[in-house]
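Enquirer: Attaching a predicted model along with its sequence, questions to come.
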Amino acid sequence: MMNALDLSNGQPYLLDASIVAARAAMLENSHMPKPDNDPPTYAALLALKPDDLALGRWASEAKLARNYFNDLRGHGNPGEETLRKLLAVIGKTMADYDREKARIAGTVLSEVESIPGSARSVFHGERLPDLEVRGTAMGGEFGDLDSDIELTELHMDEVIDRVARPIALANDPRAYALRIIGDSMAPRFKPGERVSVNPKATVSIGDDVIVQLRGDDGNDGERIKMVLIKELVRFTSTFVELRQHNPSTVFRVERKRVAHIHVVRANYF
């Protein structure tokens, strides 16, 4: 069998290892078009990628197929868990990704809301307003003193910080963030972790939720609210069933005690 030919003189030659490596690297990154031609999801990831990180190695370190980015370029719709794996490899967060995607797409939330409660419109050329982080504190235990079901105080009037607003919350003017207190939902939520709350999202079984409780007199208008941050297991006309992870327990809350149930999203910040 003949070796590769040097076409300049018709003589065979052996490929140098450095040439092979260089060509392999070129092929691995050759599918990278200009960001303006990419789907926003794909372009945002490429914009965050370190210059010295090859796409194939990035995918491999995230436990994905080496050609993952070829598929992503065509479909442009990775799952949230996949995004988190890719971002973890390069030390970035979902907030970093959302900011970059917003910059590339050029979409942000309008500050104009003409009808109370209506969805805000998304326009081009402005920056998404930050998400307010509301104050939280230990709220004791729910039910009996030895129940080990952790309550949280939510201070709606106290803004302790502001963080970048995820794209998913662009059209929810009531969205906010909070800091997890205690370890009752570990390892799902860790103490000190900041999560976002999406009041507009449809609540489904299996969601992580924040359940705002009515006061003892049935009033839910207080600015300091007692809340349960748990997993939604069941929802009926008479009770809400929730799961706490640490210690593991499933318990019920009478519907008459529930003021609101909102979806909680983790690891945005």
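Expert: Received, thanks. Keep in mind the model is a prediction, meaning the values are calculated, not measured.

Enquirer: CA atoms for contacts and neighbours, from now on please.
Expert: Noted.

Enquirer: Skip the chain neighbours and tell me the closest residue to Ile181.
Expert: Pro191 (5.3 Å; Cα to Cα, 6 or more residues apart in numbering).

Enquirer: what does Asp208 give?
Expert: Glu231 (4.4 Å).

Enquirer: my read: the one you found touches Val209, true?
Expert: Yes. With contacts counted by Cα atoms under 8 Å, Glu231 reaches Val209, the gap being 5.9 Å.

Enquirer: residue ranges of the helices in the chain, please?
Expert: 17-29, 40-48, 55-61, 68-75, 80-89, 94-105 (DSSP state H).

Enquirer: Is it possible to get TSV of those helices that adds distance to Ile261?
Expert: What follows is the helices of the chain, written out as TSV (distance: least, Cα to Cα, whole Å):
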stretch	distance to Ile261
helix 17-29	46
helix 40-48	30
helix 55-61	37
helix 68-75	34
helix 80-89	23
helix 94-105	24
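
Enquirer: TSV for these, including mean neighbour count and distance to Ala137?
Expert: What follows is the helices of the chain, written out as TSV (neighbours: other Cα atoms under 10 Å; distance: least, Cα to Cα, whole Å):
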stretch	mean neighbour count	distance to Ala137
helix 17-29	12	49
helix 40-48	20	35
helix 55-61	18	38
helix 68-75	15	42
helix 80-89	15	28
helix 94-105	20	24
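
Enquirer: Below is structure B, check it against A:
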Amino acid sequence: MSDDSTLAGRIQIRLNDLHLDATPTSLEAGLSASAIRNILEGKSKSPRNDTLVRLARVLKTSVDWLGENRGPKELDSSAAETALPPRQILPPPNASISIVPAPRMLDDHINVLGLAKGGADGRFQFNGDVVETIPRPDFLRGVVGAYGLYVEGDSMFPRYKAGELVWIHPGKSPKREDDVVVQLHPDVEGDPPEGYIKEFRGWSPSKLLLWQWNPAEEFNIDRPLVKAVHVIVGRR
């Protein structure tokens, strides 16, 4: 019997009540595939309020019960709906940015960050590790927070090949046709953000406008999901 005194326990109760599995329920809520599993396993302890709202909707319960164990536990589908607009559902992540210390201004080396997983769509997730530290390129001398990463997936082929090393300048403003690393806000506060490598096309009032090469098509993301856009300034 699951314990209703914790968020993880209450989520498990509703999954059991509705005969649901964690991964498809996360995706139905418009969250990352691992969002519910991370909460159940104690990896994510403080979900944002909009994440709780989305979970309450698919678990057919109230936000009050899910978040604080008060209020009704069971709601029908119509009552579980809220005025919150549906979250844009993106392809599975292929990059999540880990939080790593910024290198010193005069450091002659730079960190290459590791990826936890990669997908053909170009979305990536950093695993939080520095896979290697290598000499800093001259064009990144004095750039705080600059980093490198190895490309995963084929969504930007032939522009980039899987396994190719690229250099990122986090303080440079993107211009049209720059290649960029797009960081997304995590589903759960404190989790590392996920991201994409795409070509920057601009901003609309509601979207970040991007382009990918394989397949060649527009790739747009709702602005509220975007945490940062970092420009790729070189490769090796």
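Expert: Sure thing, it's come through. Keep in mind the model is a prediction, meaning the values are calculated, not measured.

Enquirer: circling back: ok now do the residue nearest to Ile181 of the first structure, which residues does it touch?
Expert: Applying Cα atoms under 8 Å, 6 or more residues apart in numbering to Pro191 of the first structure gives the contacts Arg179, Ile180, Ile181, Gly182, Asp183.

Enquirer: The second structure: which residue goes with that one?
Expert: Taking TM-score structural alignment for the superposition, Pro191 of the first structure sits opposite Ala162 in the second structure.

Enquirer: Its match and Lys175 of the second structure, how far apart?
Expert: 24 Å (Cα to Cα, to the nearest Å).

Enquirer: try Thr25 of the second structure
Expert: 38 Å.

Enquirer: between the two, who's got more neighbours?
Expert: Thr25 (20 against 13; other Cα atoms under 10 Å).

Enquirer: Now that one: closest residue in space that isn't a chain neighbour?
Expert: Val58 is the one closest to Thr25 of the second structure (Cα to Cα, 6+ apart), at 7.0 Å.

Enquirer: ditto for Arg174 of the first structure
Expert: The nearest residue in space to Arg174 of the first structure (Cα to Cα, 6+ apart) is Pro199, at 6.5 Å.

Enquirer: ok, the one you found touching Ala175?
Expert: Yes. Using Cα under 8 Å, Pro199 of the first structure makes contact with Ala175 at a distance of 6.1 Å.

Enquirer: so what corresponds to Ile232 of the second structure in the first structure?
Expert: Using TM-score structural alignment, Ile232 of the second structure lines up with Val264 in the first structure.

Enquirer: ok, the most centrally placed residue in the second structure to Ala228 of the second structure distance?
Expert: For the second structure, the residue sitting closest to the mean C-alpha position, by Cα atoms, centre = their mean, is Glu194 at 2.4 Å. Noted for Glu194 of the second structure: a distance of 11 Å to Ala228 of the second structure, by Cα to Cα.

Enquirer: Now for the two: what residues contact both?
Expert: Contacts common to Glu194 of the second structure and Ala228, judged by Cα under 8 Å, 6+ apart, are Gln183, Leu184.
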